[in-house]
Every structure is written in structure tokens, then in C-alpha cells.
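*Asks:* how would this look folded up:
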Amino acid sequence: MEETKVPQIFDEKAQSLARKRAQSRMAKTGPSFLLIRAAEDAASRIADINRQFERGVVLSSVDMRDTIISELPAGRQPKNLDWYDSLEAMNGEYDLIISLLELQTENDLPGALVRLRHNLKADGLFTAALFGGDSLSDLRQTLYTVDSAVFGGATARVYPMIDHHQAAALLGRAGLNLPVVDKDRVKVSYGKLETVVSDLRDLGLTNTLTARHKAPLPKGYLQAIKAAYPKTDDGKFPAQFEILWLTGWSPHESQQKPLKPGSAKMRLADALGTQEKKV
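*Replies:* Just a heads-up that it's a prediction; the model follows:
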């Protein structure tokens, strides 16, 4: 049987350089505010689980373990917590895997989730933060408008991003039980468009698409983006980041299972204390 070839959406060499630059930037200035928010949110989710994990791992571009641990009470802190800056570097078997905005540039996201699932012990928890499809909608629409005017059509500048329904399907496809997908919306007002770009560079999210336009941008392109961008009444550049949280458990016999169709022992009408009407 012929092996299915994974589409190369991202230029792996360009993405590796972008990642190294991002790590260098955050080594000087500290983690991105979005990465900090994701780490704190991950800690909040773990704190709500009545369990102390034995061995966990954090996947993130820079080490966010201290942020997570500092947000957890002693009884919820994993006894051991590793850190890797990429999925390829990860090695081991864990009962907790946390991915913080780290799967955004995977050419094979379904395959990446399957690999992570294989690193989970039975009844182990997987939780990951990814940017969802509603992220940076103003910027994306502005880029489309300006590119259409300058180049005669849209160019490859926007990363593909999954939505809520796609995320749930990916968890099931990876073989994770009790899947849950929810979202966190972060709204920011920027004084300068350059700051938006800087925040994306901090996360290694500059344009590394294989099909990207590689020629230098024409003179006046950035000014055209600034002029077309929808601004607030006080002249700021609004931006919204949608962070999707994907959560699932490695299968185990102790986990709840859905009832089989027809196995209910009481009619819904009886449970509600109402009379069933025939039509």
C-alpha cells in the first residue's frame, strides 16, 4: 500500500530559522504574553483535576514550567515535569502532556496528535493550546484587500487554522477519549501595527508558508496595510487571538463510557414528570 504523502504547507527550513529567532528574542525580553497566558490557563485546568500527575511534559518554544508550577497548589504539581521545545525532541512516556501554542506549524497535525497520544500512559491527560480560525481576522482581511489591490489577488500569508469542530474531530481521530474543546478569546489594542508583527515574531509565526511570496515587498506596502486596517475610535489597531484548548484522555477501562442506545431504564417523560403526547 502506497504511503500517503503529507502536504508541505510550511517550509521546514524557514520555520526552523523563525523558531530560533523567536527563542533568541524571548531569551532577551521574556516569554510572549500569549505564551504566559496559555501557561497560566493550562495550570488552571490541571488544578481543577483531582489528581497529582506522576510525570508530565511541557511542549513550548521556551521553558514555561516555572510559570505552570507557580500557579499550582502543592498537591496538584506534577511530581516530575519535563520540557521540550519541539515534538521531535520529546522522548518518554507520560501521564500528562501539555502543548502551549507548539503545534501551530505542523505539516501533519493529525499525525502529530497520534504521536503524542502514543507518548501517553493509559488514563493520561493531553491538553493543547492552538490558535483558532477566528484569530487576527482584521489583519487577515486587510492583507487580502491590499494584496488584491497590489498583486491582483490574495497571496499565501495566513496560516491555516482549525475551528472548534475540526479540533474535536482531530482528538477523536488521535484515539483520545472524553474529548473537550473550548476557547479563550484575547482582545488587544495596539498603538502601532509593527507591534502586532513583533508579537507574532516572538512566537515564531512569521510567514514560513511554502507557497509564500518570496520577493521583497513593494515600496509603500506597509503603509497601505496601515491605511486599510480597521482602527478603533482612538486610532489603535485592534486584534483578537482565539486560543482553542484541546483536551482528551488516553483510553483506560476506568473511564466513563456512553450508554448503548436503548439501554435507558426510564423514559425521559417520566424523569421530567410530564405526560408524553402522541402525534
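*Asks:* When you work out contacts or count neighbours from here on, use the C-alpha atoms and nothing else.
*Replies:* Fine.
*Asks:* Please name the nearest non-neighbouring residue to L109.
*Replies:* L103 (7.0 Å; CA to CA, 6 or more residues apart in numbering).
*Asks:* Now do the same for the one you found: helix, strand or coil?
*Replies:* The three-state assignment at L103 reads coil, by DSSP: H, G, I helix; E, B strand; the rest coil.
*Asks:* Same question for S99.
*Replies:* State at S99, reduced to three classes by three-state DSSP: strand.
*Asks:* how much space is there between it and T247?
*Replies:* In this view, S99 and T247 are 10 Å apart by CA to CA, to the nearest Å.
*Asks:* do D95 as well
*Replies:* Relative to T247, and taking CA to CA, D95 is found at 13 Å.
*Asks:* quick one, which of S99 and T247 is more surrounded?
*Replies:* Remark: of S99 and T247, S99 carries more neighbours, 26 against 23, as counted by other CA atoms under 10 Å.
*Asks:* my read: that one touches S60, true?
*Replies:* Yes. Judged on CA atoms under 8 Å, S99 makes contact with S60 at a distance of 6.3 Å.
*Asks:* helix or strand right after the longest helix along the chain?
*Replies:* In the chain, taking DSSP state H as the definition, the longest helix is helix 12-29. Downstream of helix 12-29, the first helix or strand assigned by DSSP states H and E is helix 33-47.
*Asks:* Show me what that next one is packed up against.
*Replies:* helix 65-70, strand 94-100 (3 or more CA pairs under 8 Å, 6 or more residues apart in numbering; DSSP states H and E).
*Asks:* Tell me which helix or strand S189 sits in.
*Replies:* strand 177-190.
*Asks:* quick one: that strand to helix 33-47, angle?
*Replies:* 150 degrees (axes from the mean of the first three to the mean of the last three CA atoms, to 10 degrees).
*Asks:* So which of the helices and strands packed on helix 33-47 is nearest D41?
*Replies:* Smallest distance to D41 across the helices and strands packed on helix 33-47 (CA to CA): 8.5 Å, for helix 65-70.
*Asks:* Tell me the buried residues in that closest one?
*Replies:* Neighbour counts over helix 65-70 (16 or more other CA atoms under 10 Å) mark 65, 67-69 as buried.
*Asks:* Which stretches in the stretch 101-250 of the chain count as strands?
*Replies:* 120-131, 177-190, 237-249 (DSSP state E, counting those that start in this stretch).
*Asks:* Alongside the first, I'd like the structure of this one:
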Amino acid sequence: MTQAPHLIFDRPLLRRRRERSAATQHRIAPVLDAAAARLLDRLDDTTRRFHRALEIGGRGHVAPVLAARGIESVISMDLSPRQAAAAGGLALAADEEWLPFAPGSFDLVVANLCLHWVNDLPGALLQIRHALAPDGLFIATLPALGTLQPLRESLAAAEAELRGGTAPRVSPFPELRDGAGLLQRAGFALPVADLEEISLLYRTPLALLRDLQAAGETNAVLARDPRTPPRALFPAALAMLPSGSEGSVPAVLRLLTLTGWSPSPDQPKAARPGSANARLADALGTTERGLGEPAGRA
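*Replies:* Okay, here's the model as predicted:
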């Protein structure tokens, strides 16, 4: 019997928020386009042609680009029916934690800015790997640790001052060092995790909160405080945010990109230990002394 994952997020609440945000997320279209472009640029790193793609959480910004690249079949999946239908093609409302696909259904799976809301991320990655055909490609972006960090810190400081304690008000995000390990744990071959940033600038602190609300990315942590926040909480927290010229507020979206392949016998393999037929010293043009030995020692 497998152990049930520890529940972190309120998934029904998240579904409702994503459903509502389908009508408001046009306000953050430039950010969604920038994140999708960085994700799909990874397809230029391979000469492999893909024919059956699943895109998860693309909000209508990913599937049209995949179709424009010549991929014949693209299914858009989202927790929210309205978000899934936003791409205008084959749409499916389903849960990332319970993928309804047979093994080997796709040769490409792309997940953009959605897996950070999954309770069991290792389990979700394992299901994605099973849905891929051998030598199929998986690419995903998630907000990484450091995203919204000034907001997290200012909310905690303001609440501690007003209430004498804090409750989680910004979701936890994964770290870069976790990325490749998660892919390996799910059985992906050639796992790669890397990090890049999208810098944003808001005219006012309130504009940042409004964009998070428009995107449906507000607090859905189960451990959130159910009480109504003190009226002074958000004004006090926003006043603590670092500001630039004329009161503008900088924000950084740190994108963790995960890339992995479904195992296949045709993929390159690491050489067996001891199978090398040349010495590193010869390749580097060093002398017979040990590579760690200082020059000039007798």
C-alpha cells in the first residue's frame, strides 16, 4: 500500500480560482507569454520531431505555439475547464495528480507554471513519465524559491507585529538543487534543471497583488489562517516592500525549468567505470606527476 501524500494545497479552491482567472489573466499576458517562450525555446535544442503532445496548465499560451511548430496532435489539460478550453483545440479538464492517460500516449509533455500547486510532485512526475512513449521529452517550468520573497518577508513581518505570530500567505516553491533529483526519482533519463529570471516592475505595491489575483495565484495553502486578516496587514506589508524610483516595486519571477527524457535503449549512456582508453593527464597535456601535486615539488 502506498502512503498518501501530505496535503499542502487546497486543490478545490485552486480549481475555482483558476476558473475565475480565465476572465482576468489577460492583464498578465506579457508575463505568461515570456514564460511560455522561455519554456518552448528548449525545443530548439533538439532535432527530434514530435507528433503527439500534451500541454498542462498553458492557459492558452502554449498549445497554439506547439501547433504552429507542426505538432499534429496537441491536447490542452488543466484543472479548470475554462483554462483547458482557452487554447481552442482539444481540451481536457483533469487533475495533474491523477493523469487519465494510457502509458506511451505522448512523445512530448509540456507543463507551464502549474506543477507548483501539486501536493505530490514526485508522483505527478512519475505519472507524466508513464504517459510518455520511449524517448519522449518532458519540459516544465515552475516558480522557484526566491520568487515573491520580498512579499513573503514583508507579510510575515507585518503579521508578527500585528498578531504576534505568522501564518503562511505565500506558497512554498522548490529549489534549483531539488530539480534534477525529482526527475531522477521519477525515472527520467538525462535530467536537467536550470534557473532563469524574469524581472518585473510595478508602479505600485498594490498592482503586484492585483496581478497575482488576476492570475489566480493567491494563497491556496491548506494551513492558511482562516480568520479575516487584520485591516492593517496588507497596507503595512506593502509599505515594507523594497521600492525603486517614484515608488515602483521590483519583482522577480525565478523560473525553474525541468527537462527529462523517457528512457529508451537508443539514448546515450554513461560509460562504465574503468572503461576509458585514454588518461586525463594525456588529454590535459600534464606530466607524470599527480594532477593535484603542485608544480616544482621534488
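*Asks:* What does the superposition give as a TM-score?
*Replies:* Put the two chains on top of each other and the TM-score (TM-score structural alignment, normalised by the length of structure 1) is 0.91; 271 aligned residues with a CA RMSD of 1.8 Å.
*Asks:* Throw the strands of the stretch 101-250 of structure 1 into a markdown table and include distance to I225 of structure 1, thanks.
*Replies:* Shown next, in a markdown table, are the strands of the stretch 101-250 of structure 1 (distance: least, CA to CA, whole Å):
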| stretch | distance to I225 of structure 1 |
| --- | --- |
| strand 120-131 | 22 |
| strand 177-190 | 14 |
| strand 237-249 | 11 |
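*Asks:* What's G172 of structure 1 aligned with over in structure 2?
*Replies:* Residue mapping for G172 of structure 1 onto structure 2 gives Q184, with TM-score structural alignment as the criterion.
*Asks:* State the distance from the residue lying closest to that match once chain neighbours are set aside to G285 of structure 2.
*Replies:* The shortest distance from Q184 of structure 2 to any non-neighbouring residue, by CA to CA, 6+ apart, is to P191 (6.6 Å). Going from P191 of structure 2 to G285 of structure 2 by CA to CA gives 32 Å.
*Asks:* Who has more neighbours out of the two?
*Replies:* Between P191 of structure 2 and G285, counted using other CA under 10 Å, the more crowded position is P191 (18 against 9).
*Asks:* Let me see the contact set for that one.
*Replies:* 180, 183-184, 258-261 (CA atoms under 8 Å, 6 or more residues apart in numbering).
*Asks:* What range does the biggest helix by length in structure 2 cover in structure 1?
*Replies:* Identified as the longest helix of structure 2 according to DSSP H is helix 149-163. Counting by TM-score structural alignment, helix 149-163 of structure 2 lines up with residues 137-151 of structure 1.
*Asks:* again with stretch 211-225 of structure 2
*Replies:* The aligned range for stretch 211-225 of structure 2 is 199-213, by TM-score structural alignment.
*Asks:* And for stretch 248-255 of structure 2?
*Replies:* By TM-score structural alignment, stretch 248-255 of structure 2 lines up with residues 236-243 in structure 1.
*Asks:* Name the surrounding residues that touch that stretch.
*Replies:* Applying CA under 8 Å, 6+ apart, the set of residues contacting stretch 236-243 of structure 1 from outside is 129-139, 183-193, 229-232.
*Asks:* switch to 7 Å and redo it
*Replies:* Identification of contacts with stretch 236-243 of structure 1 by CA atoms under 7 Å, 6 or more residues apart in numbering yields 129-132, 134-136, 138, 183-193, 231-232.
*Asks:* Pull out the buried residues from those residues.
*Replies:* Looks like the contacts of stretch 236-243 of structure 1 have 129-132, 134-136, 138, 183-184, 190, 193, 231 buried, using 16+ other CA under 10 Å.
*Asks:* how about JSON lines for those, with distance to D82 of structure 1 added?
*Replies:* Converted to JSON lines, those look like this (distance: CA to CA, whole Å):
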{"residue": "A129", "distance to D82 of structure 1": "18"}
{"residue": "L130", "distance to D82 of structure 1": "20"}
{"residue": "F131", "distance to D82 of structure 1": "23"}
{"residue": "G132", "distance to D82 of structure 1": "26"}
{"residue": "D134", "distance to D82 of structure 1": "32"}
{"residue": "S135", "distance to D82 of structure 1": "30"}
{"residue": "L136", "distance to D82 of structure 1": "32"}
{"residue": "D138", "distance to D82 of structure 1": "37"}
{"residue": "K183", "distance to D82 of structure 1": "26"}
{"residue": "D184", "distance to D82 of structure 1": "25"}
{"residue": "Y190", "distance to D82 of structure 1": "35"}
{"residue": "L193", "distance to D82 of structure 1": "36"}
{"residue": "K231", "distance to D82 of structure 1": "42"}
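*Asks:* circling back: buried ones in the match of stretch 248-255 of structure 2, by neighbour count?
*Replies:* 236-243.
*Asks:* cool, and stretch 101-111 of structure 1?
*Replies:* For stretch 101-111 of structure 1, by 16+ other CA under 10 Å, it's 101-107.
*Asks:* Which residue range of structure 2 does it align onto?
*Replies:* The aligned range for stretch 101-111 of structure 1 is 113-123, by TM-score structural alignment.
*Asks:* measure that stretch end to end?
*Replies:* 17 Å.
*Asks:* got a list of contacts for that stretch?
*Replies:* Contacts for stretch 113-123 of structure 2 (CA under 7 Å, 6+ apart): 5-9, 57, 97, 141-143, 173, 182, 186.
*Asks:* Any chance of TSV for those, columns distance to P268 of structure 2?
*Replies:* TSV is the format used below for the contacts of stretch 113-123 of structure 2 (distance: CA to CA, whole Å):
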residue	distance to P268 of structure 2
P5	34
H6	36
L7	38
I8	38
F9	38
G57	31
E97	30
T141	25
L142	27
P143	30
F173	32
L182	21
A186	19
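*Asks:* Which one of those is nearest to T47 of structure 2?
*Replies:* T141 (21.0 Å).
*Asks:* got the contact list for the nearest residue to S61 of structure 1 once chain neighbours are set aside?
*Replies:* Spatial nearest neighbour of S61 of structure 1, excluding adjacent residues (CA to CA, 6+ apart): D85 at 4.7 Å. Applying CA under 7 Å, 6+ apart, we find D85 of structure 1 in contact with 59-62.
*Asks:* Is P273 of structure 2 part of a helix or strand, or is it coil?
*Replies:* coil.
*Asks:* Translate it into the numbering of structure 1.
*Replies:* So P273 of structure 2 corresponds to P261, using TM-score structural alignment.
*Asks:* For its match, the count of nearby residues, please.
*Replies:* 6.
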